[in-house]
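[1] Structure for this input, please:
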Amino acid sequence: MHTEPDWITTPLTADLLRGALDVERTEHGLFPHRLPARARAQNTDAQLAMAEAQPSGVRLAFRTAATAVELDILRTKRDYSGFPPRPDGQYDLLVDGRPAGQAPANGGNVLTIDLATWSGTVTDGPVGTVRFTDLPAREKDVEIWLPHNETTELVALRTDAPVQPAPDRGRRVWLHHGSSISHGTDAASPTGVWPAVAALQGGVELINLGLGGSAMLDPFTARAMRDTPADLISVKMGINIVNQDVMRRRAFGPALHGFLDTIREGHPDTPLLLVSPIHCAIHETTPGPTAPDLSAVGEGRLLFSAMGDPAEIPTGKLTLGVVREEMARIVHQRAAEDPHLHYLDGLDLYGETDAAELPLPDRVHPDAATHRRIGERFAERAFTGKGPFAEPARPGD
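    Presented below is the predicted three-dimensional model:
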């Protein structure tokens, strides 16, 4: 006969969270944010507001002897009008740093987005529960990674043994900023997002500022990075600048310089890695903007097409090829005064050959297998050997 554990309810507080830059108290509970309040106050874009509130890389981290854990949450799932429902977000369980389970949530709200207008309507739903059982009956570090693609309010944490915040294991903190590819669009689970794959292989604590549709060289994001303690920093830039057609070559270079300058105000000597875009065939030689392919929408498929005119490149329109050229030039220009600034060509993470083997399903975003490949390649190039994030050699090594 199954009996319920004697549950202990632990108050949800910020010291149980990692990967969030801010937390908000709501009528339901604890709401993690990936941008601080000051940055959010300067933003007027609904896409960025939604992206920063989706907790990619955010996880509960605690130490306990519990064998059962329940987490009550109120999620907001995103669907698209006229398309089948998107898969439910997953909660990944790690025990002592190793995968130990996965579960979806139930209940919650649904945000339905109309691709024709990019407007959304919310259908309210109930609080749901995620449950993990049969954990090892010993003291252990437990992490529950929240869904990277669902806004999540944390309502209650129950365990069958006491909980305390996870101790500081002395791991280096990696602060990363990028687009929806870094955020995790089309990744299968929160630890399957490529920065999470790389962080777990590199043995570092991740703060993921991958913001879907919003890697725009925003000054408030640069200031948030400047003010966030970190041992390692990376910026993956380019695809959103191109696919939303937000600036020309004249503006891109100075804006990137300014973004890097702001980060350096708070982190003058921290290893800083600038990563250019991965291969995206529709924008390699064709400028933005990007728009949904209406012929595919009629078939219930979400595909994107490049709407720009290559003839405008000489007048300053940006393609991914132009962006990579500018990024490499800027790193080379700054190298003399900033020996801790490094450059990684995104084509080394996912290039044309990879695209032939693992094509981007919607022509822009990697699938789960490609996220893993990108993460593993980043870990190899950044965290090992002479990579910019490799552990410094210690005397006697």
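[2] C-alpha only now, for contacts and for neighbours.
    Fine.
[3] what's near enough to touch residue 189?
    Contact analysis of residue 189 by Cα atoms under 8 Å, 6 or more residues apart in numbering lists 89-92, 147-148.
[4] try 10 Å this time
    Residues near residue 189 by Cα atoms under 10 Å, 6 or more residues apart in numbering: 56, 88-92, 102-104, 145-149, 196, 368.
[5] again, but for residue 206
    18-20, 56-59, 171-176, 195-196, 198-200, 230, 232.
[6] Mind checking which of the contacts of residue 189 land in helices?
    196, 368 (DSSP state H).
[7] So which of the contacts of residue 189 is surrounded by the most neighbours?
    Highest neighbour count within these: residue 56, with 34 neighbours (other Cα atoms under 10 Å).
[8] which residue ranges form the helices in the stretch 101-250 of the chain?
    Taking DSSP state H, counting those that start in this stretch as the criterion, the stretch 101-250 of the chain contains helices spanning 180-183, 194-202, 219-226, 239-243, 249-266.
[9] Relative to the whole chain's centre, how far out is the last one?
    Spelled out, it's helix 249-266. The chain centre lies 21 Å from the centre of helix 249-266; the measure is Cα atoms, centre = their mean, to the nearest Å.
[10] The first one now?
    Between the mean C-alpha location of helix 180-183 and the chain-wide mean there is a distance of 5 Å, by Cα atoms, centre = their mean.
[11] Can you name every helix or strand that that helix contacts?
    Judged by 3 or more Cα pairs under 10 Å, 6 or more residues apart in numbering; DSSP states H and E, helix 180-183 is in contact with helix 46-53, helix 194-202, strand 205-210, strand 232-236, helix 239-243, helix 368-383.
[12] want to put them side by side, so please do this one too:
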Amino acid sequence: MPDRTDDHPGGHPTARTPDWTTTPLTPELLRGALDLERTRHGLLPHRLPARARAQCADAQLAMAEAQPSGVRLAFRTRATAVELEALRTKNAYAGAPPRPDGVYDLLVDSRLAGQASVTGGNVRMTDMTTGSVETRPGPVGTVRFAGLADRLKDVEIWLPHNEITELVALHTDAPVEPLPDTGRARWLHHGSSVSQGSDAASPSTTWPALAAGLGGVELTNLGLGGSALLDPFTARALRDTPADLISVKIGINLVNTDLMRLRAFGPAVHGFLDTIREGHPTAPLLVVSPVLCPIHEDVPGPSAPDFRGLSEGRLRFQALGDPAERAAGKLTLGVIREELARIVAQRAADDPNLHHLDGRELYGEADFAELPLPDQLHPDAATHRRIGERFAALAFGPGGAFA
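    This is a model prediction of the structure:
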């Protein structure tokens, strides 16, 4: 039967035979999202539930939780070609070169089998010198994977971890069905932009995604860039999400936002853990302190961007606090690590399934000498791989919290 070329709303014609299947996008096809919002275009995955989103009007949080880190379409099919129509919202910064396009990872039977990006989409332009944000609308695009083996297989399409993505339509040249439950343990993780993926190469190579693959578990990633702030609504989201294993990585955002002092920090950690335990009283719960970040080891926040290299595409961050302010209770990463170790040791006397991991075991001084943080805050792709492999060994390996 001859191919038919359909006009595509993104402006890119797509050749399909008439017997292609369009499968409704339903919750059964998606993993890693806590909420799905119907929009005029399609389906927008969220990583915080609507009730939580309603309790905070912060634009940074709204952007981060709608970027689908760890969210993937998962289905079984004989299809040799798959097309996903999506509307992206891409971040851009005034005066800086364009950022790389978000990547879609195609996994076939748990192995990376292709990568692609969509065109078109909205652009969220931020002027970092004034804080103003303007969203410029654009068209829907299509990501296409072809040449797949003509056999029954398990397919996952991991959505970009750093682009808001509205799912519009799924087209395949053979029917699809949701993946059955694998029976693997469900790992729920919360952290900062480092956990969301920061400068990882792709969504399946963020450090939590890599660790989940090595550990043989199903990941739900609540890494929220700039927003790991011990918010009660985040604790309630963790409490109410089904999970067999839980980890919370606490620290860097509290320092670089200069959000609270030591007096508030300890009770806030206790309250955060108390809330999680309301829903998961006996699940292994791992508290992870910050990885090494030299600018904030002994210097309080806030941190701020240094714009001097922005026009060349180089953005670096600097610490603006004064080390002397620690005496007044301002937080540094060193202070936070000591307090987290103390809190976990205190609570573990009554909670044998509570564990602690010093983040410097994932990325420490020797690692920084070899793989420095390019912008002084965020790890690059190679460092994500190292952290993921280290976490898998320390948490999922013999003697680990998740063993």
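[13] tm score of chain vs chain?
    Aligned and superposed, the two chains score 0.97 in TM-score terms (TM-score structural alignment, normalised by the length of structure 1); 390 aligned residues with a Cα RMSD of 1.2 Å.
[14] Now distance to residue 96 of structure 1 too, for the helices of the stretch 101-250 of structure 1, in a markdown table please.
    Formatted as a markdown table, the helices of the stretch 101-250 of structure 1 follow (distance: least, Cα to Cα, whole Å):
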| stretch | distance to residue 96 of structure 1 |
| --- | --- |
| helix 180-183 | 24 |
| helix 194-202 | 12 |
| helix 219-226 | 28 |
| helix 239-243 | 36 |
| helix 249-266 | 32 |
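[15] of all the ones you listed, which lies closest to residue 167 of structure 1?
    Minimum separation from residue 167 of structure 1 across the helices of the stretch 101-250 of structure 1 (Cα to Cα) falls at helix 194-202, 17.2 Å.
[16] Now, the contacts of residue 206 of structure 1 that are in strands?
    Of the contacts of residue 206 of structure 1, the ones assigned to strands by DSSP state E are 18, 59, 173-176, 232.
[17] closest to residue 98 of structure 1 among those?
    Closest approach between those and residue 98 of structure 1, by Cα to Cα: residue 59, at 14.0 Å.
[18] what residues are up against the aligned partner of that closest one in structure 2?
    Aligning on TM-score structural alignment places residue 59 of structure 1 opposite residue 72 in structure 2. When contacts are counted by Cα under 10 Å, 6+ apart, residue 72 of structure 2 is found next to 29-33, 45, 104-107, 155-160, 203-204.
[19] one step back: possible to save the helices and strands packed on helix 180-183 of structure 1 as TSV with distance to residue 328 of structure 1?
    Putting these into TSV (distance: least, Cα to Cα, whole Å) gives the following:
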stretch	distance to residue 328 of structure 1
helix 46-53	27
helix 194-202	22
strand 205-210	21
strand 232-236	13
helix 239-243	15
helix 368-383	17
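[20] closest one to residue 82 of structure 1 among these?
    Across these, residue 82 of structure 1 has its closest neighbour in helix 46-53 (19.7 Å, Cα to Cα).
[21] Packing partners of the closest one?
    Applying 3+ Cα pairs under 10 Å, 6+ apart, we find helix 46-53 of structure 1 packed against strand 30-33, helix 37-41, strand 151-159, helix 180-183, strand 205-210.
[22] try 6 Å
    With contacts defined as 3 or more Cα pairs under 6 Å, 6 or more residues apart in numbering; DSSP states H and E, helix 46-53 of structure 1 has no helix or strand neighbours.
[23] what's the mean deviation for that helix versus structure 2?
    Its aligned residues in structure 2 lie a mean 0.3 Å from helix 46-53 of structure 1 after superposition (mean Cα distance after the TM-score superposition for structure 1).
[24] Aligned to residue 176 of structure 2, what sits in structure 1?
    Counting by TM-score structural alignment, the partner of residue 176 of structure 2 is residue 163.
[25] same check, this time on residue 395 of structure 2
    When structure 1 is aligned by TM-score structural alignment, the residue opposite residue 395 of structure 2 is residue 382.
[26] Isn't that match up against residue 388?
    Yes: with contacts defined as Cα atoms under 6 Å, residue 382 of structure 1 counts as touching residue 388 at a distance of 5.4 Å.
[27] The residue minimising distance to the centre of structure 2 and residue 68 of structure 2: what is the separation?
    Nearest to the geometric centre of structure 2 sits residue 196, at 2.5 Å (Cα atoms, centre = their mean). The gap separating residue 196 of structure 2 from residue 68 of structure 2 is 9 Å, by Cα to Cα, to the nearest Å.
[28] equivalent range in structure 2 for the strand ranked longest in structure 1?
    Criterion DSSP E: the longest strand present in structure 1 is strand 69-80. The alignment of strand 69-80 of structure 1 onto structure 2 (TM-score structural alignment) spans residues 82-93.
[29] And residue 137 of structure 1, what's its match in structure 2?
    In structure 2, residue 137 of structure 1 lines up with residue 150, judged by TM-score structural alignment.
[30] What residues does its match make contact with?
    By Cα atoms under 6 Å, 6 or more residues apart in numbering, residue 150 of structure 2 lies in contact with 78, 80.
[31] Can you tell me what sits against the longest strand of structure 1?
    For strand 69-80 of structure 1, contacts defined as Cα under 6 Å, 6+ apart pick out 85-86, 108-113, 127-132, 150-159.
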